[in-house]
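Novice: structure here, sequence nowhere to be found:
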């Protein structure tokens, strides 16, 4: 199996990174924390760039690409901590009018939780079909640990197997966050000076950065492989590794930054909070472990 990206795939990833660097940089991320809400203009720009219609056939007005390409753009979204119900709108692109173009914002009931309910034009879920609307009149708002991921709990929802594509694309977002945490840790270790030398010269800091890189690259190999095979067991393994890389990597990034990592002036704490929230989506640690264990005991 070959994992080397094609020229077109590299261009896609670079183009998405450039778009997010221009429209959702560090300043925009902090502004979103200060004034939470969905940027509809950015949402439409993502639609125009093909983010939501990426896997739709060209005959249906889509880009006509596949799961590996979707993984690449979701990885970049995770790296930038892009806000909004990206996964729900992407999954609904074929069924909900306006979703593919970014004109319609779609939220999705995942287990008993739904992200960005107040901003959504349509709410979908696994029960009742891909485009079926949900009754969320009794949804209860929750206090989310991530200020950029508002959450509601829907009474009576839950159950059923999670959508493998949703599980994999969540893993891709987690991978992007793990990569970003590693980048920030290495950058800080190179520039922060203590006792007359960069803190990256100290063995304990070197070990933290090395472990972050190993977890991120191991998760990358698993996520990319699962995007090629689309095998449910490969997806479960990828999700386990990506969740660990994002959560443990963000935590280690905080350690490298010391007390500074907990301040609002940095984005490090936001990486950890987003990783925590994503890890509770369907197909997380417990469900993936159970799936893999059942196969081993098969």
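Specialist: Thanks, I have it. Since the model is a prediction, treat every value here as computed from it, not as a measurement.

Novice: contacts and neighbour counts: CA atoms only from here.
Specialist: OK.

Novice: so how far is residue 47 from residue 294?
Specialist: Going from residue 294 to residue 47 by CA to CA, to the nearest Å gives 39 Å.

Novice: neighbour count: those two, which is higher?
Specialist: Ranked by neighbour count (other CA atoms under 10 Å), residue 294 and residue 47 place residue 47 first, with 23 against 10.

Novice: how about the helix or strand where residue 226 lies, which residues are buried there?
Specialist: Residue 226 is part of helix 203-229, with elements assigned from DSSP states H and E. The neighbour-count check on helix 203-229 (16 or more other CA atoms under 10 Å) flags 205-206, 208-209, 211-213, 215-220, 222-228 as buried.

Novice: what is the neighbour count of residue 201?
Specialist: Taking other CA under 10 Å as the criterion, the count of residues near residue 201 is 13.

Novice: so which elements touch the very next helix or strand once past the helix holding residue 226?
Specialist: The first helix or strand that comes after helix 203-229 along the chain, using DSSP H and E, is helix 232-257. Packing partners of helix 232-257 (3 or more CA pairs under 8 Å, 6 or more residues apart in numbering; DSSP states H and E): helix 164-191, helix 203-229, helix 268-278, helix 285-297.

Novice: and the angle from helix 232-257 to helix 285-297?
Specialist: Direction vectors for helix 232-257 and helix 285-297, defined by axes from the mean of the first three to the mean of the last three CA atoms, to 10 degrees, enclose an angle of 140 degrees.

Novice: let's bring in a second one:
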């Protein structure tokens, strides 16, 4: 099987990168931070018009008619640009929630596995719920991923297949769980993590080439070379796993891809901070933003513990 990207796929990735560079470059990112606005409605509609959310809808339904392999390329670029907002939930809601495909409706989800909901204050709908619930804001580690804690009973599911979380105990969680979308949500979040991991490699290498100590770039030092090499290896292994899982659609492979991508994004950002030194922790640098976003994404759709349990069950089933 040939896993190399086709010309059309490379063009798609390049087009999305150009779009985001023009509409959500570093200046726009910084403007979002200063304004404290994670979801730019105008940009959201532009993404909808560009087919970001309707990418996998059939052409007969007004979509682009592509598949998961193309979607992970698009989300990888979004992760690279640190594009904020409930991108995954809105993409998954295309064709289900009116206005999601066009970007006129912002959709979030109970993808954190409990009462915390990201972007609840900016969302028009919640995937799998009849209406957005009431919630109180709580402090988030990522300034562009605002969190709310639901203050009352979870909203009723609007479809039986998107109902409440199945649990072995007598007290199941009272929040709608987007079960039918769990694998796709985990895969697309993994693609976001891969994009972030690859971007931190670029940031580390660029800084190592410019920053000098003892009369030479710090990139000439073996310790820095090892850090950058390790970052690249983790990012490329995770990217390969995400691409493969997008082709097969296998739940176990998606779980493995999420594990690898979370590690690549979190550890890559940590190592990038190490390369930057003390200035990496300052507000002027972007490295800490990648780390904070990676921490949040690692808890969305499928955590490391959940992915490990799924992989273990799959392995035990194969052995049995």
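Specialist: Sure, I can see it. Keep in mind it's a predicted model, so treat the numbers as computed, not measured.

Novice: what residue in the first structure is paired with residue 271 of the second structure?
Specialist: If you follow residue 271 of the second structure across to the first structure using TM-score structural alignment, you land on residue 252.

Novice: isn't its match right up against residue 212?
Specialist: Yes: Residue 252 of the first structure sits in contact with residue 212 when judged by CA atoms under 8 Å, with a separation of 7.3 Å.

Novice: circling back: separation between the closest residue in space to the match of residue 271 of the second structure that isn't next to it in sequence and residue 270 of the first structure?
Specialist: The spatial neighbour of residue 252 of the first structure that comes closest, neighbours along the chain excluded (CA to CA, 6 or more residues apart in numbering), is residue 208 at 6.3 Å. Residue 208 of the first structure sits 19 Å away from residue 270 of the first structure, going by CA to CA.

Novice: got it, and residue 164 of the first structure?
Specialist: Relative to residue 270 of the first structure, and taking CA to CA, residue 164 of the first structure is found at 26 Å.

Novice: so which of those two has more stuff around it?
Specialist: More neighbours surround residue 270 than the other of residue 164 of the first structure and residue 270, with 24 against 17 (other CA under 10 Å).

Novice: how about that one, what's its match in the second structure?
Specialist: Following TM-score structural alignment, the counterpart assigned to residue 270 of the first structure within the second structure is residue 289.

Novice: wait, what's in contact with that match?
Specialist: Taking CA atoms under 8 Å, 6 or more residues apart in numbering as the criterion, residue 289 of the second structure is in contact with residue 142.

Novice: do you know how far it is from residue 282 of the second structure?
Specialist: Using CA to CA, one obtains 10 Å as the distance from residue 289 of the second structure to residue 282 of the second structure.

Novice: between the two, which contacts overlap?
Specialist: Counting by CA under 8 Å, 6+ apart, residue 289 of the second structure and residue 282 have no shared contacts at all.

Novice: for burial, what's the neighbour tally of the aligned residue in the second structure for residue 291 of the first structure?
Specialist: Using TM-score structural alignment, the partner of residue 291 of the first structure in the second structure is residue 310. Per other CA under 10 Å, the neighbour tally for residue 310 of the second structure reads 19.

Novice: and what of residue 125 of the second structure?
Specialist: 23.

Novice: what about residue 64 of the second structure, which SS state?
Specialist: What DSSP: H, G, I helix; E, B strand; the rest coil gives for residue 64 of the second structure is coil.

Novice: now do the contacts for it.
Specialist: 51, 54, 55, 56, 57, 58.

Novice: tally of neighbours for the alignment partner in the second structure of residue 167 of the first structure?
Specialist: By TM-score structural alignment, residue 167 of the first structure lines up with residue 186 in the second structure. Residue 186 of the second structure: 26 surrounding residues under other CA under 10 Å.
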